[in-house]
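Chemist: Turn this into a structure:
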Amino acid sequence: MQLPQIDQPEQLKSLSVDELTSLATEIRQFLIEKLSVTGGHLGPNLGVVELTIALHYCYNSPKDKFIFDVGHQAYVHKILTGRMDRFDTLRKYKGLCGFVKRSESEHDVWEAGHSSTSLSAAMGMALARDLKGEDNKVVAVIGDGALTGGMAFEALNHIGHEKKKLMVILNDNEMSIAPNVGAMHNYLSKIRSDRHYLRAKDEVEVLLKKIPAIGGKLAKTVEKLKDSLKYMVVPGILFEELGFTYLGPVDGHDLQKLIEAFRQADNVDGPVFVHVLTTKGKGYTPAETDFYKWHGITPYKIESGQVLKSAGNPMYTDVFAQTLIELGERDSRIIAVTPAMPGGSGLFPFAKRFPERMIDVGIAEQHAATMCAALAMEGMKPVFAVYSTFMQRSYDQIVHDICRHNANVMFAIDRAGFVGADGETHQGVYDIAFMRHIPNMVLMMPKDENELRHMMFTALEYNDGPIAYRYPRINGLGVSMDETLVSIPIGTWETVREGEGYAVLAVGPMVQVALDAAEQLKRDGIQLQVVNARFIKPLDEDMLRSLAKSRTNMIVLEEACEAGSLGSAVLEFYASQHLFNTTVSIMGIPDRFIEHGSIKEQREETDLTVKAVCEEIHALMSLHPYEYSQRNFPS
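Modeler: Predicted coordinates:
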């Protein structure tokens, strides 16, 4: 057994290739066993075991910089850099992060939870190295799906132009999370599938060397012949033309071939592109046969691959998925658009029912947003289904191409609020702040899954510009579902519990927190009004004026960053109206990043709990006492 003895990467250098191969088998078994309990990104990490071992065998981390695109493919890297004993805490509160984390280890040099950033980071590190006169290696590991991201192409272009010495490793497993799409995927498929490509480059170089050096016009003709031959038979010509030396394809599960490829790359004075072929989920049959399901997995039974899920109400995403099909039956103009997340966004059922009306653009949020604007301008009803955290990547397009044009795009913003184990890179807590200030935008969030259905219908009926509905990554409340969908008047809130003197304006899941707090406060004789502030933009100005007129002191309760979200909007409105006879307290997410853990733990850390609401109401009462009448308030 090698694995228990490895806690620093330099220990690998004393092992033979056969011993490294045995180590790879042990690491796979370790991951399969540990993640069956904790859950996590199993498929991506099983696919990069040999690749990661070979990197640490050939290079010297942390002097040499390893940059893992996205970061969820770095479990093996964590094992080899002294964190194996912490895997029982993977993705748990205060435990081992599921992504690369600089505060965890000196070997983690770049953090990422989004795709397509590694090449830009590698270029920055290579530039800094050369400016400082250092001699370390810089290696970026990027998945083939991430090459659909425009940022990756921008970096490839710059790296090829500058000719800095660095290595880009393409981990080509034909998958990102869902199956890859696009011209780059098709191009790589040609390289993967042609057996002759493996030897073509060497053969053409031998052939070219046999052409004698001749001057004049004939020499130019020979050069053209060389180029023609190169285009005909050399694999990876696109990367060669971008300024890289292309090596591969290399079997990503053959340690000897990987080591040889890296040593060959070291002899190149300039950027090298190493094309490595891997199998996602390698070594565990269920993960090899169902790429999507096993990309990120909850706890499971090792023998059968059965996922251990607790029973519960349908998730908001499931409700969105079913309702979108219902709306698609009514209106043939609806087109669903996703940036490489058809499964996570719940669009597989819609794609099955309406294959011609579901478009997966790959990891390309910017393109998706602008394309949706054009679809809307041509009379279609595009639904941009996107995680809150990934929508951040399309901010400029939302401002410039959607809102400025007042294009009638519908945003289905999934994973709004805390997301649990994925942590700070994936928290959906900033979209309110960066969307509500954009002219023409309508932004809403439901208190339960039934209201989500009505909001989806409201968005479909709305024709005056962009409109967004955001919903969390949790199970619904289990409320009954209305068969008939109705449009909610834009900018209207609803009082879900009557009260006097004090109120909570709550958004989304926080409405139920406020209702539970109201029940507790009732025991103290406090009649707390609870308002479902379902429209974040536009505000219900009539209700806000009424609350101020009655001198109601209030809390704005939201699972979003305090700066710029609903609480800020309420304060801005009162300031603009010169209404200062009420006190507004904001309860949201403070100005810091919230790390991984359960959603319950994240809410406790940020005081978004029933207990915290009750304490805040009592604090308001000490500052602004209110004499209650004897009237009875319905619960």
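Chemist: Could you use CA atoms for every contact and neighbour count after this?
Modeler: Noted.
Chemist: Enumerate the positions of stretch 319-330 that are buried.
Modeler: Neighbour-count burial for stretch 319-330, with 16 or more other C-alpha atoms under 10 Å as criterion, is recorded at V319, F320, A321, Q322, T323, L324, I325, L327, G328.
Chemist: ditto for stretch 372-386
Modeler: Buried residues in stretch 372-386 (16+ other C-alpha under 10 Å): 372-377, 380-386.
Chemist: Just the ones in helices from those, please.
Modeler: The helices, defined by DSSP state H, take in C372, A373, A374, L375, A376, M377 from those.
Chemist: Which one of those is nearest to I6?
Modeler: Nearest to I6 among those: C372, at 50.3 Å, using C-alpha to C-alpha.
Chemist: next structured bit after the one helix or strand H161 maps to?
Modeler: According to DSSP states H and E, H161 maps onto helix 150-162. Moving toward the C-terminus from helix 150-162, the next helix or strand (DSSP H and E) is strand 167-172.
Chemist: residues making contact with the following helix or strand past that next one?
Modeler: As assigned by DSSP H and E, the chain's next helix or strand after strand 167-172 is helix 183-193. For helix 183-193, contacts defined as C-alpha atoms under 8 Å, 6 or more residues apart in numbering pick out D144, G145, L147, T148, E174, Y197, P235, G236, P249, L277.
Chemist: follow-up on the earlier one: how about the buried residues of stretch 319-330, which pair is most distant?
Modeler: It's V319 and G328 that sit farthest apart of the buried residues of stretch 319-330, by C-alpha to C-alpha, at 14.1 Å.
Chemist: Count the residues that sit near S176.
Modeler: Using other C-alpha atoms under 10 Å, the number of residues around S176 comes to 25.
Chemist: how about the nearest residue to it, chain neighbours excluded?
Modeler: Distances taken as C-alpha to C-alpha, 6 or more residues apart in numbering put G145 closest to S176, at 4.6 Å, once the chain neighbours are dropped.
Chemist: my guess is that neighbour meets V361, correct?
Modeler: No: look at G145 against V361 with C-alpha atoms under 8 Å: they stay out of range, at 11.0 Å.
Chemist: More neighbours: which of those two?
Modeler: More crowded of G145 and V361, by other C-alpha under 10 Å: G145, with 27 against 20.
Chemist: part of a helix, is that one?
Modeler: Yes: assigned with DSSP: H, G, I helix; E, B strand; the rest coil, G145 falls within a helix.
Chemist: next up, for comparison:
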Amino acid sequence: MSVLEKVNEPKNLKGLTKEELKALAKEINEAVLYKVSNVGGHVGPNLGVTEMTIALHKVFNSPVDKFIWDVSHQTYPHKILTGRKHGFTDGHFHDITPYTSQDESEHDFFTVGHTSTSVANALGYAKARDLTGDKGNVIAILGDGSLSGGLALEAINNAGDFDGNFILIFNDNEMSIAENHGGLYRELAKLRESNGQAEKNLFKAFGLDYKYLEEGNDIEKLTALFEEVKDIDHPIVLHIHTEKGHGYDIATNDKEHWHWRAAFDLETGELKNKPSGKSYSSILMDYMDQQMQAGQPILAINAAIPGAYDLKTFANKYPKNYWDAGIAEQFTITFGGAAALAGAKSFIFHNSTFVQRAFDQFVHDLAINKEPAVVFIKGDVISNSDKTHQGDFARGWISNIPNITYLAPTSEEELLAMLDWSMTYQDGPVVINIPEHGVESRPAHITSFNQAQYDMIKSGQDVALIGLGGLYSHAEKVAEELAKHDINASLINPLFISSLDKKMLDELSESHKVIVTLEDGVLDGGFGQKIASYLGSKDVKVLNYGADKEFNDIVPVAELYKRYRLAPELMTQDILEIL
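Modeler: Okay, the predicted model is just below:
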């Protein structure tokens, strides 16, 4: 019997020998690799904390002692040790969530998928413990670049004023998603080099006790450290140096690309389904290169996600024109907007699920000051992602901020037209939603975006289909279905997400019985509702199609399309019933 077969809950660790614990670490890593090689997932972050997780569960008594994790991509070993190892076997990969979940296990306390939250969450738990007379250690586990996030630093500052048991583990694997950036991480490197003895110590500056462990993948030394601080009566930081991807050479040799990986071959590391063809990211990088060659002062900015846009292509060629802020979305918007106001051409790159952390900066800095930066957003679509990374909310909140020109191209040509226009536009910020349904080729009939102007692709009667961005091609499919019923629908490409072409909407309301909007985001507060509100006094029926306001958790897109009646045949049924 393997060691892992004997471990079904944390208490099973207590009597294991040193040799058995080492064997257990190897078996946990094999289980993690087996799962992620089959269905994809976070590789390096999980492999790097296996030994630390084993030591935590050996020394402390979960769930009385509370482990409060930061980004959940460090929690696969924790899940395996807390009764969820079945989720790493064939046929059960999706039986457990890819993040911590209090609904899934008594050993989890929050549903967490984003970064920099653990210290504030844990401090809240520790404060409540003391107020209610409860017992137990509270341990926050922070890592993978999360320290640069504003919330983490705010929480550490407040932890300096806390009077009671509080243990902060800083898992220092020298990496964020990609490499770390900023002066903070240079000083952390000096702490590592000096075995924690460097004069400048961020944690002590906040008033916290501090201990350093260099051998962060050594179970025996980790166990000794945790025994030393167990039941401590004041806040302390345990700065632990780990290796991202530990135990899997392919991952340790290329830490950035092995932070997260789609399904791959375990022996070679090669992806099982390699992407092919042109991408909107490559189009953007080629465009930026052309503008740099023409002498434009491009400044490419992102928050620790260069791989999402292949930004390293640009960074390697123009290092002075590239800025990776680390996990600091708020900073990128204020910094990039100010640079644009001062004469640079800021191109700011974000993922929808992460950029929501910068809502205030969009409002207070970018929009109020009319800063002419260009923000690109990917992932704002109805997808099969987990609820902690659901990206289809951005349209709703961005589209309700004044002074922002918010655009949705449907093709390569339209994206390039928007980029050309944005290079000379100085009256405010531009946000461009990057389509997620593959690169399409479609002529750009509109090349100026100073005011809303929808593109009438095909003029028909009775039914007008307005398909936004990536769902314009979906509207085309609905038109094909309606044609089978002898209905010649109008097709409109709106291009603008938040601004209305009132002239065209008035004309459509006079010549059509039904106006249908399609969008790839949440309906409440979104594109379609704005059109419905404007046409409320008109004698025309408006149907809005998009996502309900809800959290979805790894639901197949086809199932969501049926739920929201976004499938072309279902929309066609609805339209026919109204007609």
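Chemist: TM-score of the superposition?
Modeler: After superposition, the two chains reach a TM-score of 0.95 (TM-score structural alignment, normalised by the length of the second structure), with 578 aligned residues with a C-alpha RMSD of 2.2 Å.
Chemist: picking that back up, so which of the ones in helices among the buried residues of stretch 372-386 of the first structure comes closest to T492 of the first structure?
Modeler: Ranked by distance to T492 of the first structure (C-alpha to C-alpha), these are led by A376 at 25.5 Å.
Chemist: List the residues that contact the closest one.
Modeler: P382, A407, N408, V409.
Chemist: For those residues, which single residue is the most surrounded?
Modeler: For the contacts of A376 of the first structure, the largest number of neighbours (other C-alpha under 10 Å) sits with V409, at 32 neighbours.
Chemist: which one is that one nearest to, not counting chain neighbours?
Modeler: Using C-alpha to C-alpha, 6+ apart, the closest residue to V409 of the first structure is P466 (4.7 Å).
Chemist: May I have the secondary structure class of P98 of the second structure?
Modeler: Three-state call for P98 of the second structure (three-state DSSP): coil.
Chemist: show me the contacts for it.
Modeler: P98 of the second structure neighbours (C-alpha under 8 Å, 6+ apart): S72, H73, Y76, D386.
Chemist: Quick check: the gap between the first one and N46 of the second structure.
Modeler: S72 of the second structure sits 9 Å away from N46 of the second structure, taking C-alpha to C-alpha, to the nearest Å as the criterion.
Chemist: what's the helix or strand for the counterpart of N400 of the second structure in the first structure?
Modeler: Mapped onto the first structure by TM-score structural alignment, N400 of the second structure lines up with H437. Using DSSP H and E, H437 of the first structure sits in no helix or strand.
Chemist: so how far is R415 of the first structure from H437 of the first structure?
Modeler: 21 Å.
Chemist: quick one, which of these two is more surrounded?
Modeler: Each of H437 of the first structure and R415 has its neighbours counted (other C-alpha under 10 Å); R415 has more, 26 against 14.
Chemist: What's the more buried one aligned with over in the second structure?
Modeler: Aligned partner of R415 of the first structure by TM-score structural alignment: G379.
Chemist: which outside residues touch stretch 25-42 of the first structure?
Modeler: With C-alpha under 8 Å, 6+ apart, stretch 25-42 of the first structure has contacts from 1-3, 46, 49, 72-73, 76, 87-91, 98, 281, 283-284, 287, 294-302.
Chemist: Quick check: which element contains the residue nearest to W69 of the second structure when sequence neighbours are not counted?
Modeler: Nearest non-adjacent residue to W69 of the second structure, counting by C-alpha to C-alpha, 6+ apart: I141, 4.9 Å away. Following DSSP H and E, one finds I141 of the second structure within strand 138-143.
Chemist: other SSEs contacting that strand?
Modeler: For strand 138-143 of the second structure, the elements it packs on are strand 66-69, helix 118-132, strand 166-172, judged by 3 or more C-alpha pairs under 8 Å, 6 or more residues apart in numbering; DSSP states H and E.
Chemist: For H364 of the second structure, which of the ones you listed is the nearest?
Modeler: In terms of C-alpha to C-alpha, the element of those nearest to H364 of the second structure is helix 118-132, at 24.5 Å.
Chemist: coming back round to it: export the contacts of helix 183-193 of the first structure to TSV and tack on distance to G476 of the first structure?
Modeler: Output for the contacts of helix 183-193 of the first structure, formatted as TSV (distance: C-alpha to C-alpha, whole Å):
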residue	distance to G476 of the first structure
D144	35
G145	32
L147	36
T148	34
E174	34
Y197	52
P235	51
G236	48
P249	47
L277	41
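Chemist: Report the two of those separated the most.
Modeler: Farthest pair in the contacts of helix 183-193 of the first structure, by C-alpha to C-alpha: T148 and Y197, 23.0 Å.
Chemist: What's the match for A514 of the first structure in the second structure?
Modeler: A514 of the first structure maps onto A475 in the second structure, by TM-score structural alignment.
Chemist: ok, that match touching G467?
Modeler: Yes: A475 of the second structure is within contact range of G467, at 5.3 Å (criterion: C-alpha under 8 Å).
Chemist: Identify the contacts common to the two.
Modeler: L491, L518.
Chemist: And those two? Which one has more around it.
Modeler: More neighbours surround A475 than the other of A475 of the second structure and G467, with 28 against 25 (other C-alpha under 10 Å).
Chemist: quick one: E476 of the second structure and I492 touch, right?
Modeler: No: using C-alpha under 8 Å, E476 of the second structure makes no contact with I492, being 9.6 Å away.
Chemist: quick one: which of the two has more around it?
Modeler: In terms of neighbours (other C-alpha under 10 Å), I492 is the more surrounded of E476 of the second structure and I492; the figures are 22 against 19.
Chemist: List the contacts of that one.
Modeler: Y454, D455, M456, I457, K458, A464, L465, I466, G467.
Chemist: Name the nearest of the residues you listed relative to V112 of the second structure.
Modeler: Closest to V112 of the second structure, out of all of the contacts of I492 of the second structure and judged by C-alpha to C-alpha, is G467, at 33.5 Å.
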